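Visitor: dropping a prediction and its sequence here:
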Amino acid sequence: MVRQTLTKHPWWKIGVIYQIYPRSFQDSDADGVGDLAGIEARLDYLANFGIDAIWLSPIYPSPMADFGYDVADYCDIDPMFGDLDAFDRLLDGVHSRGLKLLLDFVPNHSSDQHPWFIESRSSRESPKRDWYIWRDPLPGGGPPNNWISDFGGSSWQWDAATGQYYLHAFLKEQPDLNWRNPDLREAMMAVLRFWFDRGVDGFRIDVLWHIVKDVAFRNNPINPMWTPNVTERDRLIQRYSTDQPEAHEITAEFRALADSYGDRVLVGEICLPNDRLACWYGTEDHPQVHLPFNFQLMETAWDAVTLRKTISDYEASLPSFGWPNWVIGSHDAPRIAAKIGEAQARIAAMLLLTLRGTPTLYQGDEIGIGEVQIPPNRVRDPQDLRQPDLGIGRDRSRTPIPWNSSAQAGFSTVEPWLPLNEDWRERNVAAQDQDDNSILSLYRSLLALRRSHNALSIGDLTLVDAADDVLAYRRQRANEILLIALNLSDEPRPLLLPENTCIAKVLCSTKPIRPISSTLDPNEGLVLELKEKS
């Protein structure tokens, strides 16, 4: 279905982004790991599904200590995924289908195998020494301050050869870059130009709020709310190791560069409260990222009262020119269906695709992949291996896509790098493609609605009164009024309509469409077209 023309709105406002974790999308060369040729082979699926842009998790050369987020060369492709020719073919295939392609940009740190870092650690006199963050030990010995790595342990790694520590916010194999160094800064801007020149349509910027550190390297304060059942990182409040004022100037440079290429988009991974998150939009005269990622639907309690407050508070925090965005899944978070069950995962799909703003889908959520048990001998995630008792492993959200019921689920011809979901023979793309009542069909219907109803893609949002356990809101553009009513309980609930309105049409339901009365079925979500009573 062709989207109605909205000439004054850029594609990233009216579009839907779909995240691909390349290792787990489609294997084309029988090594058990997904690759660029595999993604290219599945482009028709993505185009027919109804999304507008693809975001690829890192595909750069890497030792894979953190599965690509340890970059050894920012301007090439890891042989595991293909090469630059394969990338160009994929990009051409994406663009020929009217889609956009976003890459993951990892500016906070590189791999310790990157030539820059190898040169930096070779000598204190190295021209690239200051491209990374090196510090002397404390006078009595030990790390320069108390900062804790996101993966546990000190953020400082001792280098005996040069007698200093280097900083790493994540693994020791991921040394932090020094964005206060102008030569490093220019080198990284050249990376963005390299890919923009090649034709990419934008970037998701990894851990953007980390990229600048306190100039005095002050100790982070103790977190009085910390308990041992959460990550060691949270024992401290990251006041001085993240979200520094100077990072906003750098981000504005990213934006100016992106804007110089025309219709490009920057999505910033920024995990901060609303008031601080909103700062990353910048100002109208000095903009920063187009979309500071909003993870709140993944983090909030799943009940109507909390979700209503989450939506209201987030909308209220946005600057007048800021465009909202929402996400319910990612390569780092537990699967939404594992958290709330498939019935409510359908509700989550309707919520995500009918809220005001740009939605980002994560591969596999469209078929409702739930909890995937990873046997201890198959765990690959370094975060899980380092803190195994916390249940924070990310492998469970990175398992391969089951395409059909053939051997290895059509993902590969050999055993995949991670286990498939246990129900892959029934829960796969081909099976759901033939079922009008599948969660995949629901996603397709919702995506088609966004294309045909501007009230969903660009209209205003107003939260409205609803029965207990029901989240309801109105989307409106011009004379088109839609009501979204979501029953977050497993009991029937009254369906309340705004005063002086009645139902003109049922546009979508999370269940088989039925004659609508004054009641929402358990776990039912509806998109209704309203009309005024005559």
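Guide: That came through fine.
Visitor: every contact and neighbour count from this point should use C-alpha atoms.
Guide: Fine.
Visitor: longest helix of the chain, counting residues only.
Guide: Secondary structure of the chain read by DSSP state H shows that its longest helix is helix 336-354.
Visitor: just checking, what packs against it?
Guide: Applying 3 or more Cα pairs under 8 Å, 6 or more residues apart in numbering; DSSP states H and E, one finds that helix 336-354 makes contact with helix 439-452, strand 480-487, strand 525-532.
Visitor: buried ones in the first one?
Guide: Counting neighbours by 16 or more other Cα atoms under 10 Å, one finds that the buried residues in helix 439-452 are 439-452.
Visitor: again with stretch 182-190
Guide: Burial within stretch 182-190, assessed by neighbour count using 16+ other Cα under 10 Å, is assigned to 184-185, 188-189.
Visitor: show only the entries of the residues you listed found in helices.
Guide: Filtering the buried residues of stretch 182-190 for membership in helices, criterion DSSP H, returns 184-185, 188-189.
Visitor: for residue 491, which non-adjacent residue is spatially closest?
Guide: Once its chain neighbours are removed from consideration, residue 491 has its nearest residue in residue 522; the separation is 4.5 Å (Cα to Cα, 6 or more residues apart in numbering).
Visitor: dropping in the other structure now:
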Amino acid sequence: MKNSIVLADSFMVLEWYKKNTIYQIYPRSFKDTSGNGIGDLRGIIEKLDYLKSLHIEIIWISPIFESPNKDNGYDVSDYCAIMPEFGNMDDFDELLDIAHSKGLKIVLDLVPNHTSNEHKWFKNAKTSVDNKYRDYYIWKKPKADGGPPNNWPSFFGGPAWTLDESSGEYYLHLFTKYQPDLNWENPKVREEIYKAMRFWLDKGVDGFRMDVVTLLSKDLSFKDVDLNIGFRKIIEDHYANGPKIHDYLKEMNDQVMQHYDAFSMGEGVGITPENAHLYVGADRKELDMIYHFDILENNILDGKYEEVTSFDLLQLKQVFRNWQTVFENKGWIANALGNHDFARLVSRFGNDKNYRTESAKMLVTMMATQNGTLNIYQGDEIGMTNIHLDDIDKVNDIQALNFYVENLETKKFTSEVALQMINNEGRDNARTPMQWDNSEFAGFSIIKPWLQLNPNFTDLNVLNQSQDRNSILNYYKKLFSVKKDYDIFSYGSYEEFEKQNKYIYMYEKMLNDQKMLVILSFSNLEIVIDYKIKKLKTYKLLLNNYNFVNIDNYKITLKPFQSLVYMSN
């Protein structure tokens, strides 16, 4: 059962996972100890003291289950086995024990919507339409012309159906053809997933991040969709929030999660502020928190490479405003500005050329002072940046490769432009190996890694920053240490100022008798703001990403990407 306390004079229940900071590890790219160029579990063990030094409390590990790696572990072939290149079960048990001994929690990445096409269930399902595993997946007969059952597009390009020639039926895969969707209408499928969850929870795992969990319930009419409404709207209206999704999540909570002191964080693809409470309202007994995409996708119109727009602070502020309002009184969200599916945050939202250090510090300050559970992604604590890949043969990500191949067929863009789009927004940007030091392979491995290193590792690495008191790394450590001392970082009412300012984001939070004022600059230039809303002399300066602050008669001159956090005395 979950342990919790209630904040004084507050409606909020403070479970341990709400206040704590989550650090996401992409294991293939974190630390290689076996010498095969691929990160592994023992590499995570080796770096537990480093993670502890960041003052994070929860480690979310992207999939480590057995997989043929068509989508780097998000195509599972055995939910209860370790991918051999990562190690074995003894390694995992040791990781869990040592992490717990250091006060760190371990959260695994569960993939309940689909399996690998190499999973034994799917292999058996393909042998016969009468096989007992056939109904573990979603099969449909072709249209009269022999084409797919409907016009649904895949997340990764192309149709969401693939023909099984031996049976003449199509199977559904909302992602790649190597990832057939499970049929959650079948209670045996649900029990198989619950069984796998119990396997890990009984070992002592502290929770799950649940991949695309909002897609589990399908619209069984399988009608064609209007492709003109845009892919994001197709997800919201046809793929996510299906008719039985809340029945399934209630059942999952009832049969599994409520029996453990562990939490569930759902990847909320396709949710909106209007329906999010249905997933995480305390009275719903479904998920503990939802990981929405409005922050991560605030400059992406429709989830496609070619529809990325320039960054707009007013739009980002509106996103935060929407979600803060929604969760003012109930429910809980996870906040993230970067993860394994998006380009590096400092390259997307900051200035990774002239003000990388300053903008990286400012961005994490913003995220750490928003209500919700903070998620950070490996490498962001040193300001890792996007990588430039000069040849499509160097691209690993299947989503990017599918986009490139489709573009070759449609000729919508030149090959050079398509590759530049991949460099700007492709997922490989976040998956380049962790930059530990300036040795030949960045301290990640003793051989050439599975994915190209970012050449800037010689200067941008953990070792260098650990020795620089003004580094991004040391700012992260200070910020997270301070965050532990003040509940107001994760909770509190929220009042925003300068709402229409295109360069300044400023807000005050209040919790009980405490107030916190946050001032953030998103400009490459100095900006003077005439601040007369509050008397700053009644506040103490708690955090500053520069070594000084220029205040004259309540006029503050902010340096480029400066962030200030004041706390009431």
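Guide: That came in fine, so what should we check first? Everything numeric in this text was worked out from a predicted model, so none of it was measured.
Visitor: can you list the helices and strands packed on helix 336-354 of the first structure in a markdown table and add distance to residue 21 of the first structure?
Guide: What follows is those, written out as a markdown table (distance: least, Cα to Cα, whole Å):
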| stretch | distance to residue 21 of the first structure |
| --- | --- |
| helix 439-452 | 19 |
| strand 480-487 | 30 |
| strand 525-532 | 29 |
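Visitor: list the contacts for residue 226 of the first structure?
Guide: Applying Cα atoms under 8 Å, 6 or more residues apart in numbering to residue 226 of the first structure gives the contacts 234-236.
Visitor: against residue 237 of the first structure, how distant is it?
Guide: Going from residue 226 of the first structure to residue 237 of the first structure by Cα to Cα, to the nearest Å gives 10 Å.
Visitor: how about residue 61 of the first structure?
Guide: For residue 61 of the first structure, the distance to residue 237 of the first structure equals 33 Å [Cα to Cα].
Visitor: so for those two, which sits in the more crowded spot?
Guide: residue 61 (23 against 19; other Cα atoms under 10 Å).
Visitor: in the second structure, what residue corresponds to that one?
Guide: Residue 61 of the first structure is assigned residue 66 in the second structure as its aligned equivalent, the criterion being TM-score structural alignment.
Visitor: so that match versus residue 453 of the second structure, what's the distance?
Guide: From residue 66 of the second structure across to residue 453 of the second structure, the span is 25 Å (Cα to Cα).
Visitor: same question, residue 170 of the second structure
Guide: 40 Å.
Visitor: before we move on, what about residue 437 of the second structure?
Guide: Distance of residue 437 of the second structure to residue 453 of the second structure, given as Cα to Cα: 12 Å.
Visitor: same question for residue 497 of the second structure.
Guide: Summarising the geometry, the distance separating residue 497 of the second structure from residue 453 of the second structure, computed by Cα to Cα, is 42 Å.
Visitor: looking at these two, which is more packed in?
Guide: A direct count of neighbours by other Cα under 10 Å for residue 497 of the second structure and residue 453 places residue 453 higher, at 19 against 13.
Visitor: map the more buried one onto the first structure.
Guide: Residue correspondence, TM-score structural alignment: residue 453 of the second structure in this structure matches residue 420 in the first structure.
Visitor: in which helix or strand would I find that match?
Guide: Under the criterion DSSP states H and E, no helix or strand holds residue 420 of the first structure.
Visitor: identify the residues contacting it.
Guide: Per Cα under 8 Å, 6+ apart, neighbours of residue 420 of the first structure: 372, 399-402.
Visitor: which parts of the stretch 151-300 of the second structure are helices?
Guide: Along the stretch 151-300 of the second structure, the segments classed as helices by DSSP state H, counting those that start in this stretch run 187-203, 231-234, 245-255, 277-280.
Visitor: hmm, who's touching the last one?
Guide: When contacts are taken as Cα under 8 Å, 6+ apart, the neighbours of helix 277-280 of the second structure outside the stretch itself are 246, 284, 286-290, 330-332.
Visitor: residue 491 of the second structure: which of these is nearest?
Guide: Proximity of the contacts of helix 277-280 of the second structure to residue 491 of the second structure was ranked by Cα to Cα; the top entry is residue 332 with 10.2 Å.
Visitor: can you find the partner of the closest one in the first structure?
Guide: The pairwise alignment with the first structure assigns residue 332 of the second structure to residue 323, based on TM-score structural alignment.
Visitor: OK, contacts around the residue mapped onto residue 274 of the first structure from the second structure?
Guide: The alignment partner of residue 274 of the first structure in the second structure, by TM-score structural alignment, is residue 272. Listed by Cα under 8 Å, 6+ apart, the contact set of residue 272 of the second structure is empty.
Visitor: any idea how far residue 272 of the second structure is from residue 495 of the second structure?
Guide: Taking Cα to Cα, one finds residue 272 of the second structure at 22 Å from residue 495 of the second structure.
Visitor: also residue 97 of the second structure?
Guide: Using Cα to Cα, which is the criterion applied here, residue 97 of the second structure is 43 Å from residue 495 of the second structure.
Visitor: could you check which of those two is surrounded by more residues?
Guide: residue 97 (18 against 13).
Visitor: how about that one, what's its match in the first structure?
Guide: Residue-level alignment of residue 97 of the second structure against the first structure, with TM-score structural alignment as criterion, gives residue 92.
Visitor: what helix or strand is its match on?
Guide: Counting by DSSP H and E, the secondary-structure element that holds residue 92 of the first structure is helix 84-96.
Visitor: got it, and residue 12 of the first structure?
Guide: Here residue 12 of the first structure is assigned to helix 11-14, by DSSP H and E.
Visitor: then residue 360 of the first structure?
Guide: Using DSSP H and E, residue 360 of the first structure sits within strand 358-362.
Visitor: now the helix or strand following that strand: buried residues?
Guide: Next in sequence after strand 358-362 of the first structure, counting helices and strands by DSSP H and E, comes helix 382-386. In terms of neighbour count (16+ other Cα under 10 Å), helix 382-386 of the first structure has its buried residues at 382-384.
Visitor: fine by me, thanks again.
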